[in-house]
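> Any chance you could fold what I've pasted below:
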Amino acid sequence: MKLCVGPNRLTCASKHNNMNMCPNKREAVEASSSNLLHPETECLSCDFVSAVISRYIRRSQDQLRTGRDECLDDVEMDNTEPSSQSCEQMNILILSGLHISRPGPEGGLKGLFSNVTELYLRHNLFISWEDVATITSQFPRLDLLDMTGNRLKPPNDPFSLQRAFQFITRLVLGDMCYTWLDVLVCSILRPQLTELYCTNNSITTINSPSPDIFSHLQVLDLSRNNITCWEQVNNLGRLSSLRYLNLQDCSLQDITFPDCCIGEKSELFPTLSRLNLSDNSIRSWQHVAELDKQPALRELRLMRNPLDEGQKQDYIREMIIVNVGGIIKLNGSHLGPNERKNCEMSYLWKYYPEWLCAERESKGSQQLLKQFMKSHPRFEPTGIELRSPCHRQPDCESDTLDHAAFEAGNNFKILEIHVVGSLPHFRLTSRSH
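Here you go, the predicted structure:
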């Protein structure tokens, strides 16, 4: 089961078509669950045990039928009858928006719901992690806990509560006004987390976590936090298991991996394969090209950033593909069989005159060429990647060019450019000549 967390509700990946990991279609369940208490008690807080009994045990058959119609396919509601057998069969409890503030009578659910693996307590009135620990300790198989929208104070002694969270691998802390330090304190509750969702909090700075925290973390969602500076993001670069990082809508203005140069691979984020950078303030293609330093990056979302504003989306897509050489999926769609080659050839053809002008006018100083390479850091590496073992000759009769005869870099210099079909053909010589 995958999660995506928004500021006000649990949303569907299919609805937003984003890279967030979320449970399929639970909004209808949450909407119905918020109205299950009697009207005269809606404004009063209740305890967890009472809410569970009201939600899952005391519902009439009419209520069950209505709830079943409102619910979506992935939530099992058919067997929610007042029997211990049906309770044993349930693995998901959704108790969002029910004004729950405390655990309730000790042992009130003893012997019931022993197979529950997911517990959703979004937008309730909890303020103490000790109370939450009392609840989670009743579910020996609990794997996912969603506390979004509760104003929980970070625990004073998280180590004393670890036993109550020992099986949880997925934790959702969205919309809780937490700073990164608060998140680190809460992570002590369960250092072996594999997925952590902290969307829409008060995270502006990020301290490097200690080696014993997040050593198993594969998914981290920090979307909708005001982080702004990539230097803070790099403090997460030593997370050795991280596969997916969501930084959507974080006001990020730059991307940089200062530990290596263009054409080299960074030691930061060695296993990161999926990255979401949509809805930020990234303006420079030079910063986009920094992502080419990521050795494992294969999927990227980079929508709604002010990159060449006014340009067509096809051009933006082409430039992203050119600048990030390893990706196979961009903004949710896989690259076509020849899409990368076509984009790179088009890019070389488009910017070759500018490169040639800079090359000719730089002469001894190389100043213009350096400026060009700063603006187009992937120009020469792209040419190297497109080189063919069997270069075509300029008088080739074919009306297409299957491989680029283009080699560049420190050891080569472009002398001539010819057109075969609609694509460029480069003739090279060693720079020593």
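> From here on, just use CA atoms for contacts and neighbour counts.
Noted.
> Now do the strands in the stretch 1-150 of the chain.
Remark: strands assigned in the stretch 1-150 of the chain by DSSP state E, counting those that start in this stretch are 46-47, 92-94, 100-102, 118-120, 144-146.
> for Ile327, helix, strand, or coil?
Recorded secondary structure, Ile327: coil (DSSP: H, G, I helix; E, B strand; the rest coil).
> burial measure for it, as a count.
23 (other C-alpha atoms under 10 Å).
> From Ser210, how far off is it?
Distance, Ile327 to Ser210, using C-alpha to C-alpha, to the nearest Å: 30 Å.
> what does Ala13 give?
Distance from Ala13 to Ser210, by C-alpha to C-alpha: 32 Å.
> Out of these two, name the residue with the larger neighbour count.
Ala13 (19 against 11).
> Make sure Phe126 is actually in contact with Ile100.
Yes - if you go by C-alpha atoms under 8 Å, Phe126 and Ile100 touch, sitting 6.8 Å apart.
> Show me the one of the strands of the stretch 1-150 of the chain that comes nearest Arg68.
Arg68 lies closest to strand 92-94 among these, at 13.8 Å (C-alpha to C-alpha).
> Which strands or helices does that closest one pack on?
helix 27-33, strand 118-120 (3 or more C-alpha pairs under 8 Å, 6 or more residues apart in numbering; DSSP states H and E).
> which other residues reach the last one?
Spelled out, that is strand 118-120. Residues outside strand 118-120 that contact it (C-alpha atoms under 8 Å, 6 or more residues apart in numbering): 91-96, 142-147.
> Does the helix or strand harbouring Val288 pack against any helices or strands, and if so which?
Element membership of Val288 [criterion: DSSP states H and E] is helix 285-289. With contacts defined as 3+ C-alpha pairs under 8 Å, 6+ apart, the secondary structure elements packing on helix 285-289 are helix 313-323, helix 367-375.
> Before we compare anything, build this one as well:
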Amino acid sequence: MADSSVCVGSRCLCDGYYGTIHFIGAVPPTSGVWLGVEWDDPSRGKHSGEHEGVVYFKTRVSGSGSFVRLKKVFLGCTFMEAVRSKYGRTDDEEGGIMLGGQTVELVGMDKVARKQSEWSQLEEVSLRDMDVSSAGPRAEIATALPNLKRLNLDQSPLLPNWETVSDIASQLQHLDSLDLSEDRGLGHVPVDLMESLSASFLTLRTLYLNRVGISWNNLALILQAVPRLEAVHVCENNIASLRFEGDEKPYIPEGLQLLNLEKNCLSDWSDIVRLEPQLKKLKTLILTDNRLPSIFLEKKAFPELKSLSLSGNLISQWPSVTSLASVPSMLQLKLKDCPLLKDEPGFSARHLIIALLPHITTLNRSAISARERVLSERYYIKHYGAKWLDCKSDESAKKAFLLEHPLFLHLVDVHGLPDEVLMRQKPVTTALKHGLISVSVRCPGRPEQRSLDKKLPATMTVQKLKGVLQRVYRVDTSDQRLSYLDSRGDCEIQLDDDLKQLNFFSIESGDTILLRW
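Next up, the predicted model:
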């Protein structure tokens, strides 16, 4: 950026610190021009915008401001300067083009034609961490990159505002995907810029705004400006509520298929429910690592939802899981690392979730086979069978049980009730005297993990073994990859079927089980 284009609101870099310029002018009794900067990292600041009792600007964070000389700061580069730096430049002595680290020597007008043709073929450009701060001369981008569809401006901390984004996007007539993650100047969306943004985003379908500090109200303005939007990612923005100012419902593009709100601060499921009428075409909803204590889905809600991610929330009751069965279109679920599953071994939690949700085909990225579903449903009956037996003679207790386990009787109709003795059987806590195999467990490539010598029942399934290893090594069962070496150490065999018993793979005493993740 040229010095003449410095203005209040510009972003700058000084000695490794990024900031926003809030003041340009004299600061008596010193001479010359000073820049008043509020730093992203408050520890870089010295005051809040005042000097000798005079307030020149105000900082949002107390003590995060200071004055610096213009010559001390870097103000970034134009969009095409960044493109030339990364994708081709003409700075060698003979005037050749630098492409892929090699100089291509061209003559006369061929130089320009070749360089432009190389850029004109680009459909994807990544200027991540290239310190782009302005669009540059009007139409320069449109002329050089007429076919660009996917643009990554992730980590462009000198990008000052949405007006600059609009200036860039308006020149890309085929722009389909735009990544603006970690661009801290984009937290505020001026209402008077809406018309310009709408004209710039006519073709945009995918937008990334992760870690930009944007609120739900400002995001709602952006959604209004992108009518064809199909996917929006707004992770780690400290969004605590999805309610619009004035309790109005924000406009959401009718074609939105993916909404990613991972790692925010949402704690009220009703916020999601309020948006449901506007999300009829939503296929993927990502709510990982929020603060939701419970969820409830009614029948016909989210009619096209196929994938739901709820891991890392505060869900603590099984009815939250049971309600997901009311969405028959949902095939994929991610649910782990929540209080509900804290006391359940990995294999047990997986069995219970699968039994409750007859429509899902994938749980925590692991496919569910027909055989696993049968085993899960039978496990569910046995798991709650004793409780059912205890309340059968008490109508009120029976009613409460069926309210909590609405699928129990249906599963009993399908599989029948096990023997009462089997349902009341306590988990085995003493070592079996017979049918045990002595194995070692090692974690290749992870020297910090201790080896383990263990006696295991030959009839133990791989899934149950994963549950044991989860408790020992704190590795989720869905992330484990198991194999074993025979006692001679010359043959490694994959344990690739969770439902098979160890003796199916011919594991014997003296063999070594290898755990990778």
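> TM-score for the pair, please.
The TM-score (TM-score structural alignment, normalised by the length of structure 1) is 0.70; 332 aligned residues with a C-alpha RMSD of 2.8 Å.
> residues in contact with the helix holding Val288 of structure 1?
Outside helix 285-289 of structure 1, the residues that reach it (C-alpha under 8 Å, 6+ apart) are 254-256, 262, 307, 320, 323-324, 374-378.
> at 7 Å what do you get?
254-256, 323-324, 375-378 (C-alpha atoms under 7 Å, 6 or more residues apart in numbering).
> Please tell me which residues of structure 2 stretch 318-335 of structure 1 aligns onto.
Aligned by TM-score structural alignment, stretch 318-335 of structure 1 corresponds to residues 351-368 of structure 2.
> Please list the residues outside the matching stretch that contact it.
Here stretch 351-368 of structure 2 has contacts from 322, 324-325, 328, 330-335, 373, 376-377, 379-380, 407, 478, using C-alpha under 7 Å, 6+ apart.
> And Leu242 of structure 2? What does it align with in structure 1?
Using TM-score structural alignment, Leu242 of structure 2 lines up with Ile206 in structure 1.
> cool, Ser177 of structure 2 as well?
In structure 1, Ser177 of structure 2 lands on Leu144 (TM-score structural alignment).
> Verify the stated contact: its match with Gln166.
No - using C-alpha atoms under 7 Å, Leu144 of structure 1 is not in contact with Gln166, being 11.2 Å away.
> So which other helices or strands are in contact with the longest strand along structure 2?
Ranked by residue count and defined by DSSP state E, the top strand of structure 2 is strand 17-25. Applying 3 or more C-alpha pairs under 7 Å, 6 or more residues apart in numbering; DSSP states H and E, we find strand 17-25 of structure 2 packed against strand 11-14, strand 34-39.
> Mean distance of the helix holding Val288 of structure 1 to its aligned residues in structure 2, please.
For helix 285-289 of structure 1, the mean deviation from structure 2 after alignment is 1.5 Å (mean C-alpha distance after the TM-score superposition for structure 1).
> Quick one: name whatever helix or strand follows that helix.
strand 299-301.
> which residues in structure 2 does that next one align to?
Going by TM-score structural alignment: strand 299-301 of structure 1 matches residues 332-334.
> on average, how far is the matching stretch from the matching bit in structure 1?
Superposed on structure 1, stretch 332-334 of structure 2 shows a mean distance to its aligned partners of 0.4 Å (mean C-alpha distance after the TM-score superposition for structure 1).
> what about that stretch, distance to the chain center?
Here stretch 332-334 of structure 2 is found 14 Å from its chain centre; the criterion is C-alpha atoms, centre = their mean, to the nearest Å.
> And the contacts of it?
Contacts of stretch 332-334 of structure 2 (C-alpha under 7 Å, 6+ apart): 306-311, 360-364.
> From these, which land in strands?
Short answer: these in strands (DSSP E) are 307-309, 362-363.
> need the residues you listed in a markdown table with distance to Gly467 of structure 2 and neighbour count, can you?
A markdown table is the format used below for these (distance: C-alpha to C-alpha, whole Å; neighbours: other C-alpha atoms under 10 Å):
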| residue | distance to Gly467 of structure 2 | neighbour count |
| --- | --- | --- |
| Ser307 | 25 | 19 |
| Leu308 | 24 | 19 |
| Ser309 | 22 | 22 |
| Thr362 | 18 | 17 |
| Leu363 | 16 | 19 |
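> Farthest-apart pair in these, please.
Ser309 and Thr362, at 11.6 Å, using C-alpha to C-alpha across those.
> how about stretch 437-444 of structure 2, which residues of structure 1 does it hit?
By TM-score structural alignment, stretch 437-444 of structure 2 lines up with nothing in structure 1.
> buried sites along that stretch?
437-443 (16 or more other C-alpha atoms under 10 Å).
> can you redo these as a markdown table with distance to Gly36 of structure 2 and secondary structure?
Shown next, in a markdown table, are those (distance: C-alpha to C-alpha, whole Å; DSSP: H, G, I helix; E, B strand; the rest coil):
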| residue | distance to Gly36 of structure 2 | secondary structure |
| --- | --- | --- |
| Ile437 | 72 | strand |
| Ser438 | 71 | strand |
| Val439 | 67 | strand |
| Ser440 | 64 | strand |
| Val441 | 61 | strand |
| Arg442 | 58 | strand |
| Cys443 | 55 | coil |
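> all helices of structure 2, in order?
79-87, 109-120, 140-144, 162-169, 194-200, 216-225, 269-275, 318-322, 346-356, 370-391, 395-404, 408-415, 420-423, 462-473 (DSSP state H).
> ranking those by burial, who's on top?
Stretch with highest mean neighbour count among the helices of structure 2: helix 346-356 (a mean of 22; mean count of other C-alpha atoms under 10 Å).
> just to revisit the earlier point, give me whichever of the helices and strands packed on strand 17-25 of structure 2 is most buried.
Highest mean neighbour count among those (mean count of other C-alpha under 10 Å): strand 34-39, with a mean of 26.
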